[in-house]
Each structure stands twice: as structure tokens, then as C-alpha cells.
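Peer 1: here are the coordinates; sequence isn't available:
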């Protein structure tokens, strides 16, 4: 691909992203950082975990995004009595055209492009694990056969940080399957007024399709081809290693409060998200600032606090912020 071709692809991608965000924002008020995080997951082909109190529009945001990208959408409400077959599907008896009956597979809601796993921590671990193969491999095994899921495929899960009674916290192995953990903040006064204006009057807005699946898959291929200078990739590695308490670069907070640091998937998530962030801003290669901007969302669910950290209520974002501040961008200074 020539420089001219690269520039043309970059401008086209920016145009598509601007149209997508503008269309979603006809329905969703504010939450720009959250929207960028979800779009990053969409472009990366990675899954997202959204955490926020009820009533912030998480479900509406995801449904609107699916409509704007013209992708099929399914919402699964996770409850303690939800079974794995309710997600992946099951075999049912159907009538044959010529008489008699036979078993036929009835696909579950997982066979959609975008799947919203609402309150994912309310289902049992057995049901939660039904998502693992789908999230990791893009396929499910049901009724004795392995079935491919549609492309593109994206799981966006939500959980409520307040009501922990009767929930089943996701295990570390399943948390690691999510590219991002996105905190959904409470809206400010101006945003609340805009929400009231849009939702309590006679007007109603709905997103129209501005992007299709083939274009999205082409955009995914382009962002993965964005070049990364070695110094940026090396910085990502140093940051990841510094989240481990036994590493020489570990900060005071990491040594005292962290049980396990980020996994290699964390480094992959940081670098891929940094690529996407630079493309969103119209740049051709990610910088250290891009890495620092996306690292909290990529690592906050992968860095695990120890008992002391949990007991003292240490904010994981504070730990990651200290790591990003302490790890120098210059590899030579890091070794000195």
C-alpha cells in the first residue's frame, strides 16, 4: 500500500467514524469517552465490559450502535436461572415436510453480530462460561457440532457495581477475554437537562444505518496494519511488567496492593487500542500519549488487587495511573 493509499484509507476511516459517532449521538447524550471506548472494541474485534449504576443508558447505547452499523443485535438478560442453552441454543423436535419428526438445532441469541450480556454477573459461573468459547474463538459447540458465529461478532456486557448481593463475580480468566472495561460515569447537569429534553417530550430519535459489516471488517484490517515504532511497543511492555509486584519497575502501590499484574492479552489490548486511538485522531502511528490514554481501560480488569488492597478500597485506576507516571518513555532511562 502506497503512502497516498494509506492517506486515502485513513481519511475514509475517519469519515466513517465521524458519521457513526454523530449518528449515535442523535440518540445518546454525552458519554463521549464511553462511546469512543465501545467503538474501539468494535474496530479492534474485542469485547467490552461496561460498568455503571442502573439508568445510565448502557443498553440504549449498545442498541443504538448496532442500529447505526446495520448489524443484528440481541440482548440477553442474565439471571440466576439462565442456562447455557438459553445462550447458545438447543435441539428441538420439528415436523418433517414428508411426515415424522426430527431433531433440529435452534440457534440461541449468541448468533448475532452484537450481543448485549446485561448484568452478566447475575448468572451462575456455568452460564457465564458459555460465553468463553464464543468470545475467544468466534464459534460455539452445541448439539455435538461446532458452529461459526457471524462476522463481525462482538459481546458487550454490563454489570452494576452497587448491587453485589446474589451476584457471581466474573473470574479472572473470563475478565481477561474483554478488551476493555469501560466505566460509565453519571452525567453532569447539562447532560441531564438534555436527556430530559429528549426523553420526556414528543420527539423521539432513532439511529439510521451509516456503516455496514463489510466496511467495518475492512476498517478492522486497516487499523491492524497501522505501523508502530519499536519504542512505543517497548513502552507497552515496560508498563505491563510494572503492574507485577515482583518486577523491578513495580511502584509502591503495586508492591503493596497488587496480587497479579496484567496478562500478555493486556499488552495486546493496549497496543491495538493505541493504534485505533491514533487513527481516530487522524494520525498514522500511535504515540506514548495514546498508550497512556487507553491503558486504564485495557488494564483495570486485568490487574488484580490482593486482600489488603481490597480491604482498604484501593482504586485500581490509581494504581495504574502511578505505573504510567513512573515508567519512563525512554528505555535507556528505564534501565538506569
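Peer 2: Cool, got the structure. Given the structure is predicted, the values throughout are model-derived calculations rather than measurements. Numbering: from 1, shown residues only.
Peer 1: Could you use CA atoms for every contact and neighbour count after this?
Peer 2: Will do.
Peer 1: quick one, strands of the stretch 101-250 of the chain?
Peer 2: Along the stretch 101-250 of the chain, counting by DSSP state E, counting those that start in this stretch, strands occupy 101-107, 114-118, 139-142, 145-148, 154-159, 178-183.
Peer 1: For those strands, give me a markdown table that also has distance to residue 314 and mean neighbour count.
Peer 2: Conversion of these to a markdown table gives the following (distance: least, Cα to Cα, whole Å; neighbours: other Cα atoms under 10 Å):
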| stretch | distance to residue 314 | mean neighbour count |
| --- | --- | --- |
| strand 101-107 | 43 | 14 |
| strand 114-118 | 27 | 24 |
| strand 139-142 | 37 | 18 |
| strand 145-148 | 41 | 12 |
| strand 154-159 | 20 | 25 |
| strand 178-183 | 16 | 24 |
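Peer 1: wait, which of those is closest to residue 72?
Peer 2: strand 114-118 (6.3 Å; Cα to Cα).
Peer 1: Switch the strands of the stretch 101-250 of the chain over to JSON lines; also include distance to residue 290.
Peer 2: Conversion of the strands of the stretch 101-250 of the chain to JSON lines gives the following (distance: least, Cα to Cα, whole Å):
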{"stretch": "strand 101-107", "distance to residue 290": "40"}
{"stretch": "strand 114-118", "distance to residue 290": "27"}
{"stretch": "strand 139-142", "distance to residue 290": "32"}
{"stretch": "strand 145-148", "distance to residue 290": "34"}
{"stretch": "strand 154-159", "distance to residue 290": "23"}
{"stretch": "strand 178-183", "distance to residue 290": "15"}
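Peer 1: and here's the other structure:
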């Protein structure tokens, strides 16, 4: 059953109120906030590559507050162990049995700060929970609940003592983007409120966490024409044949782009996807899944520039058939 126009209007209204609430915390970054909620309502995870002090922690906490959910933060370090994230089983001498103590991953929004500072073994502890929404400790699976979203950050400037995320784990993030520094007007507004510490502020909840789960299920029902699927397929195939690319986008990446386009369309009050939805999301959804040829990387080519060029070269569908 496809989404109705009335449901699309309701979805857009709630989405707009969610974005407006977080905009009070992350000033001047409306598009990044929209991307974050698009990732959440597409049941995906977000990777933020940005310098320190741009509001990554504030973004994660504000998202959790707006959906009346729980949030946690894990500061990744080289000595962090997988059990520090997922939790451990501790023997209870009085009861004579092991008791599972949940780790910080059991939250609606988990901020994995500077994820590339942890060892690959610790990084991989997130793989199962990001893909399937559960962790397995001592052979027993534990659901983390829904909604569930990982917002991971990494510092692009300082690379000493870091472990680059493998392509298999990058592919688990539905989007990658950056917040960036605020413009002058937003900076002045931030300084005007400097009497309040960043972490002391809170925003009122807009919806309950279970409503977010309902919205995610509703977003799946947005109509996608065959011509849009064909457009996404041609974009993805073009990444695999581009001269500068050594490894193109996988089928998982194509599915992620369609899922996000559905959510983005619903957030705009439409019950169908248009080519502009795909164009708006192509760079944050596809770029981090592309592995460049070393020579092209040395020449200054970036995955984002490759996606931008392919959007120019790949013609979108000419028209939309009425739904």
C-alpha cells in the first residue's frame, strides 16, 4: 500500500517540527539537520567527518531529545575494548549465574566520537548492531530497541594514531556529511547565548520514539516509479566505470539512495519520489562508498567531485507519470 497525500502532509509537518527544534541548538545548519533526520527515518546511520567544536555532540543529543529518546556517547580511544561498547556478562556470586550489563550502544541515538581512533576490532563491534539492531554477547542476542541510530564522527585533520575505517564498515553508514563552521550571523547568535553551557540546553520533545518508528515504516511506502529506479541504477553503474574510480558503489548503496529519497520526498509533503530527491541526496549517500584510484586521489580528485560530475553526465527521467 502506497503512502497517501494526507499521510505525506502529516509526515512533512512532523518532520518540519523535528528540524525546527534541533535548529534551535545547531544554528544555521538546517540542511545537515534535515539529512540527519532523513538518515534516522530511513533506519540508517550517519557519519560526520568534521573538525572538533562544530556541534557534533550537540546534534546527537538534540535529536535524541526531540524524539523523546535516550542518547549515549562513546569516546573512542586506542585502548577501548568491544565490551566497552556492547556490554559484558559479569558473574553474580549471590545468584550463581552471569548477568549481562548493557553497554552504551543500548540507546536510541549513539554518538561514536572519533570512531577512527579505536582499533579495527573495536570498530567491528558496531557492525552487527548497525546492520541488525542487536548485539551478541556470549552467544546470546540482545535487541537494542527502536528507533536506533549511530552518529559516528571522525577528525579529518589529525590522522596520527588513527585507524582508517574499512570500506565494509563505511558501507554500513547510510550517509556521510559534515557540519562545518557556522556563518557570521549564526556565530553572533551563538556568542549571544554564551552564558548557557552547550550541554545544559534542552529542547522539548516533538514526538515519542514509537512515532519515529511508525514514520520510518510509513516512509517505506512512498511511491517510486520504475524510471526513478532506472535513474539510480544508471548513477550507481556510472560510479563503477568512471576513470578515477577503483571501486564503485555497491547494490547496498543504491538501495540506501532509494530509501533516503523516499524519506526526503515524504519530508517535502510528497507521496512520490522525483529526480531532485535523488540529486539532493546522491553526494552524502554515495560519495563515501567510492574508492578512488590512487593517481586520481593524488591529483586532487574527491569522491564528492566524482558524484557531482556523474550527476551532470547522467540524464534524469524526463517526466513523471501521474500516481
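Peer 2: Received the coordinates, thanks. Only a predicted model underlies this, so the values are computations on that prediction, with no experimental measurement involved.
Peer 1: Got a TM-score for the pair?
Peer 2: Once the chains are laid over each other, their TM-score by TM-score structural alignment, normalised by the length of structure 2 reads 0.94; 317 aligned residues with a Cα RMSD of 1.8 Å.
Peer 1: Onto which residues of structure 1 does stretch 117-135 of structure 2 map?
Peer 2: Under TM-score structural alignment, the alignment places stretch 117-135 of structure 2 onto residues 122-140 of structure 1.
Peer 1: Tell me which residues of that stretch come out buried.
Peer 2: Judged by neighbour count (16 or more other Cα atoms under 10 Å), stretch 122-140 of structure 1 contains these buried residues: 122-125, 127-132, 134-135, 138-140.
Peer 1: again, but for stretch 224-232 of structure 1
Peer 2: By neighbour count with 16+ other Cα under 10 Å, stretch 224-232 of structure 1 contains the buried residues 224, 226, 228, 232.
Peer 1: Contacts made by it with the rest, please.
Peer 2: In this structure, residues lying in contact with stretch 224-232 of structure 1 by Cα atoms under 8 Å, 6 or more residues apart in numbering are 44, 272, 275, 284-288, 291, 329-331.
Peer 1: Could you measure from the residue most central in space within structure 2 over to residue 203 of structure 2?
Peer 2: The central residue of structure 2, meaning the one whose C-alpha is nearest the mean C-alpha position (Cα atoms, centre = their mean), is residue 46 at 2.0 Å. Computed as Cα to Cα, to the nearest Å, the residue 46 of structure 2 to residue 203 of structure 2 distance reads 21 Å.
Peer 1: before we move on, what about residue 138 of structure 2?
Peer 2: Following Cα to Cα, the distance that separates residue 138 of structure 2 from residue 203 of structure 2 is 39 Å.
Peer 1: Please say which of the two ends up with more neighbours.
Peer 2: residue 203 (17 against 8; other Cα atoms under 10 Å).
Peer 1: Let me see the contact set for the alignment partner in structure 1 of the more buried one.
Peer 2: Residue correspondence, TM-score structural alignment: residue 203 of structure 2 in this structure matches residue 207 in structure 1. The contact partners of residue 207 of structure 1, taken as Cα under 8 Å, 6+ apart, are 23-24, 26-27, 64-65, 67-68.
Peer 1: got the residues you listed as a markdown table, with secondary structure and distance to residue 3 of structure 1 columns?
Peer 2: Converted to a markdown table, those look like this (DSSP: H, G, I helix; E, B strand; the rest coil; distance: Cα to Cα, whole Å):
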| residue | secondary structure | distance to residue 3 of structure 1 |
| --- | --- | --- |
| 23 | helix | 30 |
| 24 | helix | 32 |
| 26 | coil | 35 |
| 27 | coil | 37 |
| 64 | helix | 35 |
| 65 | helix | 32 |
| 67 | helix | 34 |
| 68 | helix | 30 |
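Peer 1: What is the most widely separated pair among the residues you listed?
Peer 2: Looking at the contacts of residue 207 of structure 1 by Cα to Cα, the two members farthest from one another are 26 and 67, with 12.2 Å of separation.
Peer 1: Among the two, which residue is more densely surrounded?
Peer 2: Legend: neighbour count by other Cα under 10 Å for residue 26 of structure 1 and residue 67, higher for residue 67 (21 against 15).
Peer 1: how much space between the residue mapped onto the more buried one from structure 2 and residue 71 of structure 2?
Peer 2: In structure 2, residue 67 of structure 1 lines up with residue 65, judged by TM-score structural alignment. When distance is defined by Cα to Cα, residue 65 of structure 2 is 8 Å away from residue 71 of structure 2.
Peer 1: correct me, but residue 128 of structure 2 touches residue 134?
Peer 2: Yes - between residue 128 of structure 2 and residue 134 there is a contact under Cα atoms under 8 Å: 6.7 Å.
Peer 1: what about the closest residue to residue 101 of structure 1 other than its chain neighbours, how many neighbours?
Peer 2: In space, residue 101 of structure 1 comes closest to residue 95 once its chain neighbours are excluded; the distance is 4.5 Å by Cα to Cα, 6 or more residues apart in numbering. A count of neighbours around residue 95 of structure 1, defined by other Cα under 10 Å, yields 11.
Peer 1: now, which of the contacts of stretch 224-232 of structure 1 sits nearest residue 78 of structure 1?
Peer 2: Checking those against residue 78 of structure 1 by Cα to Cα gives residue 44 as the nearest, at 25.2 Å.
Peer 1: Name the SS class of the corresponding residue of structure 1 for residue 74 of structure 2, please.
Peer 2: Alignment note (TM-score structural alignment): residue 74 of structure 2 maps to residue 76 of structure 1. Under the three-state scheme (DSSP: H, G, I helix; E, B strand; the rest coil), residue 76 of structure 1 adopts strand.
Peer 1: I figured residue 76 of structure 1 hits residue 114, correct?
Peer 2: No - the pair residue 76 of structure 1 and residue 114 fails to qualify as a contact (Cα under 8 Å) at a distance of 10.9 Å.
Peer 1: State whether residue 175 of structure 2 and residue 282 are indeed in contact, as I suppose.
Peer 2: No - taking contacts as Cα under 8 Å, residue 175 of structure 2 lies outside contact range of residue 282: 9.4 Å.
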